[in-house]
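**Student:** Below: sequence and its predicted model.
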Amino acid sequence: MLGSRAWNAATAIAAFAGFISFTSLAAMPVNAEEAEWHHASALNGTPKYGPDASHFDYVNPDAPKEGTVRLASRGGFDTFNFILTKGNPAPGIQNIYESLMEPSLDEEDISAAYGVLAEAVRFPDDYSWVEYRLNPKAKWHDGEPVTAEDVIWSFEKAIELNPQRKFYFQNVVEKEIVGDGVVRFTFDTVGNRELPKIMGQLDILPKHWWEGTNDKGEKRDISKGTLEPPLGSGQYRIKDFSPNRNVIYERVDDYWGKDLPIRVGTGNFDELRYVLFLDDAVQFEAFKGDQYDYHLERSSSQWAKRYDFPAIEDGRVVKEIFLDKSSGVMQGFFLNLRRDKFKNPDVRRALNYAYDFETTNEIVSANLLKRINSYFAGTDLASSGLPEGKELEILEEVRDQVPPEVFTEEFKNPVGGNPRNVRANLREAVKLFNKAGFEFKDRKMIDPATGEQLSIEFLYRDKASERTLLPYAKNLESIGIKPVLRLVDTSQFINRIRSRDFDATTLAIGQSLSPGNEQREYWGTEAADNPSSANYMGIKNPAIDHLIDKVIFAEDRDTLVAATRALDRVLLWNHYLVPQFYTGETRTARWNRFAHPENMPEFSTGFPSIWWYDQDLAEKTGAAR
């Protein structure tokens, strides 16, 4: 299951309004007239926070409301309309919007969600529909109420204008207003426990604003990009901006939900300022120069070698590591299966043998990285050993459609790290290429289909990627493959990925601890030909489709885990990509002007949502320039 605001930095805060506790789903009646309303919902068990909670455990309810935090973002922006697939939305734009429900940051069942614009939810025990009842206090920043019409209109526009959302919400066959402030979504299937949940992730937009006119009398059009600051309902609104340079959000003093227990201790900054950069190196120098406050470090090499500037030494900049327990990830060299050269799994497996992770990790990243060996790396959903128990039972259903190694071998990446291992791995790579019909002749790997040397273009947008690419390219050259390293700007990169115009590129797919319908978009056959989907590789495999359905329709947590591990195992043994690395932790650095609660949430840093400006620290560090 995708988390609320799945492709953005969700604040994951929710709202209560005095509803009854969530009870056993199995006991819920089917009839709408009998189904009970609940303040929250969860796929597995009972939500942690009941209707009487005063605030989430991980916030400081007395946090001061003041100050500014400056954040950095890569690339530019040319629109505030985030629902379109074209254009580059402004960073932080979803600070102004809210969804029907959102999760907390400290529950093992991360699928638990609490009402925001919707004060309550109900659905029958066959999950054939879901109803949301809007909070009557919810209003837009212009004072107009948030209505059921807004919800229906937002859904219609999302699936009309965004193929990704249309695919994600494809099971909805009817949407209707069934009461005062009550919206129902009816599904084309039963037994899908996740469908009522994912409808709560819908971002709600103001119909009356988008169908109105701007200050020039021109009619607005949500099907087009716009730089007119839009109307929202959230804790922040746009104060000022400069396209491709910065955007400033200000806290809404009369925000409708600021006194709700769920919002206490959040939204503590008067302003959120996003500063944009086109280059990682320039961005980091700007951080060192106090041009923004909070830096999320993704480069292990930089983390190990470049934090030696004066502000670190005198304590004005603080480094802090948070364990990452909230999600898994698959990052790797994604191979475009639409290219004939990658259709043979032996070719794809050979490319993994040519990748020497261990040496790169030691030389470039100070051994701070871990090799990815699962599509759910870093979670208990990752497969290991040989399949057994319920996982084996599930795999037996597709035995004739999956590689036999699924049942007989534990998946392990080749291990390099020294010249002997690397030579052995490269010899194995050549054997696999030969098995696939290629010929190693005159130090060139000849493609039998064309009679030409096999060439692979690696598409990337960040020059820092060359630290990993160059050693890999050298190994490929040693076995006769011609690597072409293609550095492009961000807009070109995005367009080429969307149009599937690439051989290989480094991408990452994040995974929640409750996978579900989004797996169809990542690996499902139906998504393979959809340019807006996340099935970048173009996987079309009926066995994988079957296993995705087993994940989606899992009746309990044990079955969900078993089905996910089965899916993971089959994805791995098809060698669709060359797995790279992950950290298992979040590395941050910040100018020491901010404080966070002592009891931090288990599954997020919570920055900047639950942090606040600390005047005492700021006086010692110096005011931001």
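**Tutor:** That came in fine, so what should we check first?

**Student:** drop to CA atoms for contacts and neighbour counts, all remaining ones
**Tutor:** Noted.

**Student:** List the residues that contact the spatially closest residue to residue 513 that is not a sequence neighbour.
**Tutor:** The shortest distance from residue 513 to any residue other than its chain neighbours is 5.8 Å, reached at residue 327 (CA to CA, 6 or more residues apart in numbering). With contact taken as CA atoms under 8 Å, 6 or more residues apart in numbering, residue 327 is in contact with 378-379, 510-513.

**Student:** Restricted to strands, list these.
**Tutor:** 510-512 (DSSP state E).

**Student:** now those in TSV, with neighbour count and distance to residue 148?
**Tutor:** Output for the ones in strands among the contacts of residue 327, formatted as TSV (neighbours: other CA atoms under 10 Å; distance: CA to CA, whole Å):
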residue	neighbour count	distance to residue 148
510	16	32
511	25	31
512	21	29
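
**Student:** got a markdown table for those residues, with distance to residue 518 too?
**Tutor:** What follows is these, written out as a markdown table (distance: CA to CA, whole Å):
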| residue | distance to residue 518 |
| --- | --- |
| 510 | 11 |
| 511 | 9 |
| 512 | 10 |
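
**Student:** ok, the contacts of residue 327 vs residue 68, which is closest?
**Tutor:** residue 510 (29.7 Å; CA to CA).

**Student:** was I right about the closest one contacting residue 329?
**Tutor:** Yes - Residue 510 lies in contact with residue 329 (CA atoms under 8 Å); the separation is 4.4 Å.

**Student:** you'd agree residue 586 is in a helix?
**Tutor:** No - Residue 586: not assigned to a helix; according to DSSP: H, G, I helix; E, B strand; the rest coil it is strand.

**Student:** so who does it touch?
**Tutor:** Applying CA under 8 Å, 6+ apart, the residues near residue 586 are 296-297, 321-324.

**Student:** let's bring in a second one:
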Amino acid sequence: MHPSRRRFLAGSGAALAAPLLPRRIFAAVPANTPLHGLSAFGDLKYPADFKAFDYANPDAPKGGTFNFAPPNWVFNQNTQTFNTLNSFAPRGDAPPRMELCFDALMARAIDEPDAVYGLLAETVTISPDGNSFEFQLRPEARFHDGTPVTADDVAFSFKLLKEQGHPNLMLTLTELTDAAALDEHRLRLTFSGRHSQRTILDSVLFPVLSKAYYTANPFESSDLKPPLGSGPYRVGRVRPGQSIEYERVEAYWGRDLPVNRGQYHFDRIRIDFYRERQAAFEAFKKGDISFRQEFTSRLWATAYDFPAVVDGRVVKREFPDEKRPSMQAVAFNLRRDRFKDVRVRRGLTMCFDFEWANRNLFYDAYLRSQSTFERSDYKAEGQPSVEELALLDPLRDKLPPEVFGEAVMQPVSNGSGRDRKLLGAASKLLAEAGWKRSGGTLVDDKGERLTVELLDEDDSILRVFAPWVDNMRAVGIDASVRLIDAAQMQARQSDFDFDVVMMALSWDATPTREGLETLFHSRSANVPSSRNLPGTADPAVDALIEAVGQTKDRQGLIVAMRALDRVLRARQDWMPCWYSASHRAAYWDMFGFKEPKPDYGFPVETLWWFDKDKAAKIGKG
């Protein structure tokens, strides 16, 4: 998502002609001054005359094919199937990495926590009131058919995405009041004044679409016609639902921009789609897939002993994870009456035995998540600080009392798989919530059973959910697991047609108000396809998200995020699950890459390159 949220990964650039300015952006840069980049807090790392990002390699060769299993995706994308090539609409299943076919106004540097630099936009100028942003577009920018990318295209794109785009795009643009082409190469985006000052950092990463193309072709149509883009890749060979190739655009207009140098090396990026993880793993073992991140701890611990690993043709290693908050959690659907009482949600959480699962299923590969912002400074610890209380006290009458004590922690079991103490506590909570045993099953005062269906598309998760289901049944819950295909899963999540589902994502290092709104704000609770899976609609949460948006420095952001974390953990709309401290990756040893990896991203498909000598040594040349 955004919330991976995986950020829009178009190429990026910086204006060689932009003036060398004091590099503090929102706080100190004077209004009406053309800027080559923006950052929420602090200095930009790169001046206007930089040549390439430090993590890129301008000397790397071009060529080869990179066939990989995408570890993350965004918007309506799906890794098991696809039925549309429109990645930015609310409906349908699109293939990952369609974003590589499109450019944006600006692009993110992934060795900084929140910096963006010009791509289609040569410079950006902020108005004195901070409500409008004027972009000077690069006149050389072109779509793949050779037509120019104009301010009219950009204005059209923002209006279209605000009205018809995926909720992650649409909700971010809620406070956008106008997108206007001032002339062929000048664009102004105007916001209402109710926006966060960091709204622009998300907005400038959105795809720019061709007005001519989407005037002739309906935006929301689910077809497999390759859309017209302007990015470093275009759609190549497509086998519907089975595979897609992205071809490098040799004449890409932005290939020599400073922050495009040293990226986009592969001639082709190929993705094959598998319905089952084991089938994908077998394809990797044969060499049909050349790179994969391993998310099944059992396989990582026991299955990487096949001949290509033993003789060194396949490399198995761990890369440091990004310095960004992460979230892997189960959502309880509060739109269903039986989950509205927090005591029910707590009871369900007490039935999940992480300690047993970690030892018996995960090979002790994971740590227990406690927060929706795990692995970050935004995770609340201990008692609330004085600064946090300054935000929380005015909302005290709207908040659970647990918010004002130690940060809520997940229950710790004895690791037996059926901790009687925890299950007894769960039974007590459920009884307090009005659920009584009748014939071995919990029912309410109307005689309706407490049913819980855990929904998933991945058969490997059944091993984790099955013991949880057994424990829920032990306390009288009519619990079950349903495995459905990827397209059904996407549709049912979009329509909020589920009891309980799991979601994993990583946040940007500097979360924005708009990003938080897509998961936790009442505004997104009933927007189809939004990531607010539980349907959280709490005025106190809304107020704290607004406080996050109004912070003026990083310390203020940390305080507001910790306060929000306390409330979310006390509400227990989500049950945090587990996390790993590193990327577990395996790849056929025919690639080059620069080390160390950047701190805020791991886009191997855009940074790695094909090494002919290595490939020849392992018979892949």
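**Tutor:** Good, I have the coordinates. Quantities reported herein were computed from a predicted structural model and do not represent experimental measurements.

**Student:** what does the residue nearest to residue 513 of structure 1 align to in structure 2?
**Tutor:** The alignment partner of residue 327 of structure 1 in structure 2, by TM-score structural alignment, is residue 324.

**Student:** what span of structure 1 lines up against stretch 337-346 of structure 2?
**Tutor:** Against structure 1, stretch 337-346 of structure 2 falls on residues 340-349 (TM-score structural alignment).

**Student:** who touches that stretch?
**Tutor:** 335-337, 429, 432-433, 435-436, 574-578.

**Student:** Which pair of these spans the longest distance?
**Tutor:** Going by CA to CA, the pair spanning those furthest: 336 and 435, at 20.4 Å.

**Student:** and the equivalent of residue 124 of structure 1 over in structure 2, how many neighbours does it have?
**Tutor:** Using TM-score structural alignment, the equivalent of residue 124 of structure 1 in structure 2 is residue 127. A count of nearby residues for residue 127 of structure 2, using other CA atoms under 10 Å, gives 15.

**Student:** higher neighbour count, residue 336 and residue 435 of structure 1?
**Tutor:** Neighbours per residue (other CA under 10 Å) separate residue 336 of structure 1 from residue 435, with residue 336 holding more: 23 against 13.

**Student:** Nearest spatial neighbour of that one, chain-adjacent residues omitted?
**Tutor:** Per CA to CA, 6+ apart, closest to residue 336 of structure 1 is residue 537, 4.6 Å.

**Student:** Check for me that the one you found belongs to a strand.
**Tutor:** No - the assignment for residue 537 of structure 1 is coil, going by three-state DSSP, so no strand is present there.

**Student:** Could you find the counterpart of residue 367 of structure 2 in structure 1?
**Tutor:** Using TM-score structural alignment, residue 367 of structure 2 lines up with residue 370 in structure 1.

**Student:** and what of residue 420 of structure 2?
**Tutor:** In structure 1, residue 420 of structure 2 lands on residue 423 (TM-score structural alignment).

**Student:** Quick check: buried residues in the strand or helix carrying that match?
**Tutor:** Here residue 423 of structure 1, judged by DSSP states H and E, is contained in helix 419-435. By 16 or more other CA atoms under 10 Å, the buried positions in helix 419-435 of structure 1 come out as 422, 425-434.

**Student:** Pipe those into CSV and attach distance to residue 543 of structure 1 per row.
**Tutor:** Formatted as CSV, these follow (distance: CA to CA, whole Å):
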residue, distance to residue 543 of structure 1
422, 33
425, 29
426, 31
427, 31
428, 28
429, 27
430, 29
431, 28
432, 24
433, 25
434, 27
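
**Student:** Let me know the closest of these to residue 301 of structure 1.
**Tutor:** Using CA to CA, the buried residues of helix 419-435 of structure 1 come closest to residue 301 of structure 1 at residue 422, 22.2 Å.

**Student:** and the closest residue to that closest one other than its chain neighbours, what does it touch?
**Tutor:** Closest residue to residue 422 of structure 1 in three dimensions, ignoring its sequence neighbours and counting by CA to CA, 6+ apart: residue 416, at 5.1 Å. Residue 416 of structure 1 makes contact with 356-359, 422, 425, according to CA under 8 Å, 6+ apart.

**Student:** Residue 416 of structure 1 in helix, strand or coil?
**Tutor:** Assignment for residue 416 of structure 1 (three-state DSSP): coil.

**Student:** And for residue 547 of structure 1?
**Tutor:** Strictly by three-state DSSP, residue 547 of structure 1 counts as helix.

**Student:** Now do the same for it: its match in structure 2.
**Tutor:** Per TM-score structural alignment, residue 547 of structure 1 is aligned with residue 544.

**Student:** do you know how far the counterpart of residue 47 of structure 1 in structure 2 is from residue 292 of structure 2?
**Tutor:** Taking TM-score structural alignment, residue 47 of structure 1 has residue 44 as its aligned residue in structure 2. Going from residue 44 of structure 2 to residue 292 of structure 2 by CA to CA, to the nearest Å gives 33 Å.

**Student:** contacts for stretch 179-189 of structure 2?
**Tutor:** Contacts for stretch 179-189 of structure 2 (CA under 8 Å, 6+ apart): 132-139, 150-152, 154-156, 158-159, 176-178, 190.

**Student:** repeat that with 6 Å
**Tutor:** 132-137, 150-152, 155, 178 (CA atoms under 6 Å, 6 or more residues apart in numbering).

**Student:** for stretch 479-488 of structure 1, which positions count as buried?
**Tutor:** Here stretch 479-488 of structure 1 shows 479-483, 485, 487 as buried, counting by 16+ other CA under 10 Å.

**Student:** burial of the aligned partner of residue 274 of structure 1 in structure 2, as a residue count?
**Tutor:** Using TM-score structural alignment as the criterion, residue 274 of structure 1 maps onto residue 271 of structure 2. Residue 271 of structure 2 has 22 neighbouring residues, counting by other CA under 10 Å.
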